[in-house]
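Student: Please find the sequence and the predicted model below.
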Amino acid sequence: MKIIAVIPARYASTRFPAKLMQDLGGKTVISRTYDAAVQTNLFDDVFVVTDSDLIYDEIVSQGGKAIMSIKEHESGSDRIAEAIENLDVDVVVNVQGDEPFINKEPLEKVLEVFRNDTNQQVDLASLMRQITNPDDIKNPNNVKVVVDQNNFALYFSRSMIPYPREENVGVLYMQHIGIYAFRKQALLDFYSLPMKSLEASEKLEQLRYLEYGKRIKMVETSHVGIGIDTPEDLEKARKML
């Protein structure tokens, strides 16, 4: 089974323009993320896919592998699908370009799903973690997921799901952690299928997979990624480094 990592890297960012090209301990954020993905030794190959000549040149000049997007894309899945369409690969892992402190353990858990999926019943695998703080549960920026007894996703929402009409019944609230591993065909199917109403309403691309019958296996983790979304996040990352 051939497994690759793809790092979608847009230059523009609403909250922090050009964040991926900011300096983080003598290297750009995107270079640190690329190096961290390579150093996990989990992947047969690692690529950055970008719409930016600056980011492309940054990776290639350091001996890395980068792919230029041909089209404009609304989502990371679309950008990755275009890039891998003609690559010989079985499983594709989406690594966030603004998370340079990659933790190997949760990635291993996600990939283990496919190694154990001998009947190929899983289209995607992703991560979730339990949250207990009421403010975190209600926060629409924290995407929640509910799963069946086999940990296949039933629904993702920015709302509080399930709604606690009856309390003290042992409901757990799970936050979706946005690391994905896709079978190549599931990703290509996503690329060719139009957006439907649930995805359009919640602005969550994973709902397109569910709406078209794809199966998403969720894996529980305690890991919380450290993303760089603001200049303040960058300062924290510099101190951590």
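Tutor: In hand now; what should we look at?

Student: From now on I want contacts and neighbour counts done on CA atoms only, so please keep to that.
Tutor: Fine.

Student: For the lengthiest strand in the chain, which helices and strands make contact with it?
Tutor: As assigned by DSSP state E, the longest strand anywhere in the chain is strand 173-183. Applying 3 or more C-alpha pairs under 8 Å, 6 or more residues apart in numbering; DSSP states H and E, one finds that strand 173-183 contacts strand 91-94, helix 104-116, strand 124-131, strand 144-147.

Student: buried stuff in it?
Tutor: If you call a residue buried by 16 or more other C-alpha atoms under 10 Å, then strand 173-183 has these buried ones: 173-177, 179-183.

Student: Of these, which is the nearest to Val46?
Tutor: Ala181 (13.4 Å; C-alpha to C-alpha).

Student: Please look at that closest one and Asn94 and confirm they touch.
Tutor: Yes - assessed by C-alpha atoms under 8 Å, Ala181 is found in contact with Asn94 at 6.2 Å.

Student: residues contacting Val29?
Tutor: 19-23, 97-98, 100 (C-alpha atoms under 8 Å, 6 or more residues apart in numbering).

Student: this is the comparison structure:
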Amino acid sequence: MRLAALIPARYAAQRLPGKSLADICGAPMVVRVAERARRAAGIDEVAVATDDERIANAVQAAGFRALMTDPACRNGTERIAQAAHDLPADGYLNVQGDEPLIDPRAIARVAELVRSGAEMATLARPLEPGEGARPQVVKVVLDARHRALYFSRSLIPYPRREGE
């Protein structure tokens, strides 16, 4: 089974334009993410899916493949789906482009689950204090077998009245 780690990256980030190219110890953030993904066991290829030539140039200069996508993609998932057409693989891992410190072992764990037959796998961790109300932090509800029931950017459960 051939697995590809795809990293969605766009220049026009809402909260911090150009975030993908932010310098992290001498290299763009997206390159730092790609380096971590390349170190993950079970990953056969790492590529960045982007709609921006500046990001593509930075990624290619660091020795990674850049796959150009339509600027009309509404989110990273659409960007990954489009890029997958240009990168043949049996499975794809969506590695977030703003996680320069992601542990390669975490990526490898997801790859292991996919290789073992999981149709879908995702990373999740307990929330830190104060993270629950932040819409930038995606929350997941898991069942007793650790299967995702649903994801939300809102609090779960959502408070009916302010202060709940």
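Tutor: Now that the structure is in, tell me what you want to look at. Predicted model only: the values in this text are computed from it and were never measured.

Student: TM-score of the superposition?
Tutor: Comparison of the two superposed chains (TM-score structural alignment, normalised by the length of the second structure) gives a TM-score of 0.82, and 159 aligned residues with a C-alpha RMSD of 2.3 Å.

Student: follow-up on the earlier one: find me the equivalent region of the longest strand of the first structure in the second structure.
Tutor: Here strand 173-183 of the first structure fails to align to any part of the second structure, judged by TM-score structural alignment.

Student: now the spatially closest residue to Ser159 of the first structure that is not a sequence neighbour: how far from Glu199 of the first structure?
Tutor: In space, and not counting its chain neighbours, Ser159 of the first structure is closest to Pro140: 6.0 Å by C-alpha to C-alpha, 6 or more residues apart in numbering. Distance, Pro140 of the first structure to Glu199 of the first structure, using C-alpha to C-alpha, to the nearest Å: 15 Å.

Student: Repeat that for Ile179 of the first structure.
Tutor: Distance from Ile179 of the first structure to Glu199 of the first structure, by C-alpha to C-alpha: 18 Å.

Student: cool, Glu58 of the first structure as well?
Tutor: Taking C-alpha to C-alpha, one finds Glu58 of the first structure at 33 Å from Glu199 of the first structure.

Student: who are the neighbours in contact with the residue sitting nearest the centre point of the first structure?
Tutor: Taking C-alpha atoms, centre = their mean, the centroid of the first structure lies closest to Ile179, which sits 3.3 Å from it. By C-alpha under 8 Å, 6+ apart, the residues touching Ile179 of the first structure are 93-96, 126-127.

Student: Leaving out chain neighbours, which residue sits closest to the corresponding residue of the first structure for Pro126 of the second structure?
Tutor: Taking TM-score structural alignment, Pro126 of the second structure has Gln130 as its aligned residue in the first structure. Nearest residue to Gln130 of the first structure, sequence neighbours excluded (C-alpha to C-alpha, 6+ apart): Met174, at 4.5 Å.

Student: just to revisit the earlier point, secondary structure class of the residue nearest to Ser159 of the first structure, three-state.
Tutor: coil (DSSP: H, G, I helix; E, B strand; the rest coil).

Student: Then Gln82 of the second structure?
Tutor: What three-state DSSP gives for Gln82 of the second structure is helix.

Student: Distance check, it against Asn94 of the second structure.
Tutor: 12 Å.

Student: again, but for Asp52 of the second structure
Tutor: Relative to Asn94 of the second structure, and taking C-alpha to C-alpha, Asp52 of the second structure is found at 18 Å.

Student: do Ala40 of the second structure as well
Tutor: Applying C-alpha to C-alpha, the value for Ala40 of the second structure to Asn94 of the second structure is 13 Å.

Student: Spatially nearest residue to Lys144 of the first structure (excluding sequence neighbours)?
Tutor: Residue nearest to Lys144 of the first structure in three dimensions, not counting chain neighbours: Gln175, with 4.4 Å by C-alpha to C-alpha, 6+ apart.

Student: Now do the contacts for that neighbour.
Tutor: With C-alpha under 8 Å, 6+ apart, Gln175 of the first structure has these contacts: 128-131, 142-145.

Student: And for Leu111 of the first structure?
Tutor: 125, 181.

Student: isn't Ala37 of the second structure right next to Ile107, touching?
Tutor: Yes - with contact defined as C-alpha under 8 Å, Ala37 of the second structure reaches Ile107; the gap is 6.8 Å.

Student: Would you mind telling me which of the two has the busier surroundings?
Tutor: More crowded of Ala37 of the second structure and Ile107, by other C-alpha atoms under 10 Å: Ala37, with 30 against 24.

Student: Over to the more buried one. Which of the three states is it?
Tutor: Ala37 of the second structure ends up helix, using three-state DSSP.

Student: how close does the closest residue to it other than its chain neighbours sit to Arg32 of the second structure?
Tutor: Spatial nearest neighbour of Ala37 of the second structure, chain neighbours left out: Pro104 (5.9 Å); criterion: C-alpha to C-alpha, 6+ apart. Pro104 of the second structure is 11 Å from Arg32 of the second structure, where distance means C-alpha to C-alpha.
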